[in-house]
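Novice: this one's structure only:
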């Protein structure tokens, strides 16, 4: 039975009180997943109990952002949540990805048997949402998209105003100049983005690594490392935990 349908009746026969449904949150280490956690924590019907991330074998980094595993673990600790890991090979097709993802979800459900929901930080790409919905249906999960349909310009400003500290860790140089890699995601960066580049990078123009925000109990001390070009297209800036970071 879902936790949301569990009821507790008081000794005085008072009305039952609903408990929130537990949920996983798909975690990339970037701003959209972090902001999704912040938004869900404002709701009374859902409680995020763990983060789930996809790591590339041999690299120990999140598959799109390239965020180091140790940074992902530090983010999870700052959020006060465990991190469930799905590992995939570097050259990975949909079938392999889905199998690894399914195993991670099964692992989470073994720990939290009432888990039925998983949240994603997608903003407006309908095809990605449809693919996630189809995958979740096959696996017996209900997807949540708390940010879907939000205006990305307003959302970017809201994140910055709330004190989120995040950095561009990956830039698609076919859509944005490599010089943006490693920069702070702040109002200056938003003003510098060329016309046609989404303020939240929702079209894949850039990905981010979060160091602080209202979803964290404390900030991470991240040190900016070198920037390298991979696959002749993607400029990755490495972010490492400082020795002073918790």
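Specialist: Arrived safely, thanks for sending. Keep in mind it's a predicted model, so treat the numbers as computed, not measured.
Novice: could you use CA atoms for every contact and neighbour count after this?
Specialist: Noted.
Novice: can you name the next helix or strand after the lengthiest strand in the chain?
Specialist: When the chain is parsed with DSSP state E, its longest strand is strand 46-56. On the C-terminal side of strand 46-56, the closest following helix or strand by DSSP states H and E is strand 61-62.
Novice: mind listing what's buried in the helix or strand that that following strand is followed by?
Specialist: Next helix or strand after strand 61-62 toward the C-terminus (DSSP H and E): helix 69-79. Buried residues in helix 69-79, defined by neighbour count with 16 or more other C-alpha atoms under 10 Å: 69, 71, 72, 73, 74, 75, 76, 77, 78, 79.
Novice: which residue is the nearest non-sequential neighbour of the fourth one?
Specialist: The reference is to residue 73. residue 83 (6.7 Å; C-alpha to C-alpha, 6 or more residues apart in numbering).
Novice: could you point out the longest helix of the protein?
Specialist: helix 94-111 (DSSP state H).
Novice: which strands and helices lie in contact with the helix or strand following that helix?
Specialist: Next in sequence after helix 94-111, counting helices and strands by DSSP H and E, comes strand 117-119. Counting contacts by 3 or more C-alpha pairs under 8 Å, 6 or more residues apart in numbering; DSSP states H and E, strand 117-119 packs against strand 21-26, strand 142-144.
Novice: below is structure B, check it against A:
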């Protein structure tokens, strides 16, 4: 698998606002990569992210807190790849040489990333790939990142919604035989703070809504604070 290992390479980050994409960004910076922008795919209205259904203003706030520009793509699921590749080609023309992705073990995701990057002339960097999901979870928390659970499915306890990730959760995930990273959508997170954040986000108002089998935390009000 191609990877970005040169400290002179310019890269974008495929950014969901969740823990893996932020941790992949963190690892890329540790490798010495020049991070030029965050790339997030939204629905056709541009109001919510495709992956985590976070609102656009929250993603913009995360980008501000990280001190990086946010590139917003809009697509349906059917047009997702076409729009994504169009943006990558534009980034390539602007001097971007590769992309950072937070995939951990889903082979079909890695194959898609490698193919799309190959077809657009970019190099893929998957710094979390092949790592034990438990180790990824632990390293993320121990590195000082703060993330909350914004959606979950059974059998994850309902009272986990809105809670900050902590190492005690690993015991519950192990007992329920749930992937600690939630790679298959068992749960999603939103990152509020961490060692690479120049500012931090604080949730002021939220509510829990149920969508079929999914519980989701709707972030209604938040503030960006200096650290």
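Specialist: Perfect, I can see it now. Please read these numbers as outputs of a predicted model, since none were measured by experiment.
Novice: list the TM-score for the superposed pair.
Specialist: Remark: TM-score between the superposed chains equals 0.88 [TM-score structural alignment, normalised by the length of structure 2]; 221 aligned residues with a C-alpha RMSD of 2.1 Å.
Novice: out of the helices and strands packed on strand 117-119 of structure 1, which one sits most buried?
Specialist: strand 21-26 (a mean of 23; mean count of other C-alpha atoms under 10 Å).
Novice: where in structure 2 does that one fall?
Specialist: Using TM-score structural alignment, strand 21-26 of structure 1 corresponds to residues 9-14 of structure 2.
Novice: and residue 146 of structure 1, which of the three is it?
Specialist: Recorded secondary structure, residue 146 of structure 1: coil (DSSP: H, G, I helix; E, B strand; the rest coil).
Novice: again, but for residue 123 of structure 1
Specialist: The three-state assignment at residue 123 of structure 1 reads coil, by three-state DSSP.
Novice: quick one: map residue 66 of structure 2 onto structure 1.
Specialist: Matched across to structure 1, residue 66 of structure 2 falls on residue 79, judged by TM-score structural alignment.
Novice: which residue packs closest to its match, ignoring adjacent ones?
Specialist: Among residues not flanking residue 79 of structure 1 along the chain, residue 216 sits closest, at 4.6 Å (C-alpha to C-alpha, 6+ apart).
Novice: what distance do you get for that neighbour to residue 35 of structure 1?
Specialist: Computed as C-alpha to C-alpha, to the nearest Å, the residue 216 of structure 1 to residue 35 of structure 1 distance reads 10 Å.
Novice: cool, residue 181 of structure 1 as well?
Specialist: 21 Å.
Novice: who's more crowded, those two?
Specialist: Set residue 181 of structure 1 next to residue 35 and count neighbours by other C-alpha atoms under 10 Å: residue 181 wins out with 26 against 22.
Novice: what do we get in structure 2 for that one?
Specialist: Using TM-score structural alignment, residue 181 of structure 1 lines up with residue 161 in structure 2.
Novice: residues touching the closest residue to its match other than its chain neighbours, list them.
Specialist: Distances taken as C-alpha to C-alpha, 6+ apart put residue 149 closest to residue 161 of structure 2, at 5.3 Å, once the chain neighbours are dropped. Contact partners of residue 149 of structure 2, counting by C-alpha atoms under 8 Å, 6 or more residues apart in numbering, are 160, 161, 162, 163, 164, 165, 187, 188, 189, 190, 217.
Novice: hmm, which two among those residues are most spread apart?
Specialist: Farthest-apart pair in the contacts of residue 149 of structure 2 is 165 and 217; separation 14.5 Å (C-alpha to C-alpha).
Novice: if we can go back for a sec, I'd like the distance between the residue nearest to residue 73 of structure 1 and residue 107 of structure 1.
Specialist: Look at residue 83 of structure 1 and residue 107 of structure 1: by C-alpha to C-alpha, they are 11 Å apart.
Novice: the two: who's more crowded?
Specialist: residue 83 (22 against 15).
Novice: and residue 220 of structure 2, which helix or strand is it part of?
Specialist: Secondary structure (DSSP H and E) places residue 220 of structure 2 in strand 214-226.
Novice: may I see the buried residues of that strand?
Specialist: 215, 216, 217, 218, 219, 224.
Novice: residues contacting the counterpart of the fourth one in structure 1?
Specialist: By that I understand residue 218 of structure 2. Matched by TM-score structural alignment, residue 218 of structure 2 corresponds to residue 238 in structure 1. Residues near residue 238 of structure 1 by C-alpha under 8 Å, 6+ apart: 66, 67, 169, 182, 224, 225, 226, 227.
Novice: let's go with 7 Å and repeat that
Specialist: Taking C-alpha atoms under 7 Å, 6 or more residues apart in numbering, we find residue 238 of structure 1 in contact with 169, 224, 225, 226, 227.
Novice: also residue 122 of structure 2?
Specialist: 97, 98, 99.
Novice: list the contacts of the match of residue 181 of structure 1.
Specialist: Contacts of residue 161 of structure 2 were listed using C-alpha under 7 Å, 6+ apart, and they are 149, 150, 151, 152, 217.
Novice: what distance do you get for it to residue 36 of structure 2?
Specialist: Counting by C-alpha to C-alpha, the gap between residue 161 of structure 2 and residue 36 of structure 2 amounts to 33 Å.
Novice: hmm, back to that, and the angle from the strand holding residue 220 of structure 2 to helix 56-66?
Specialist: Going by axes from the mean of the first three to the mean of the last three C-alpha atoms, to 10 degrees, strand 214-226 of structure 2 is angled at 40 degrees with respect to helix 56-66.
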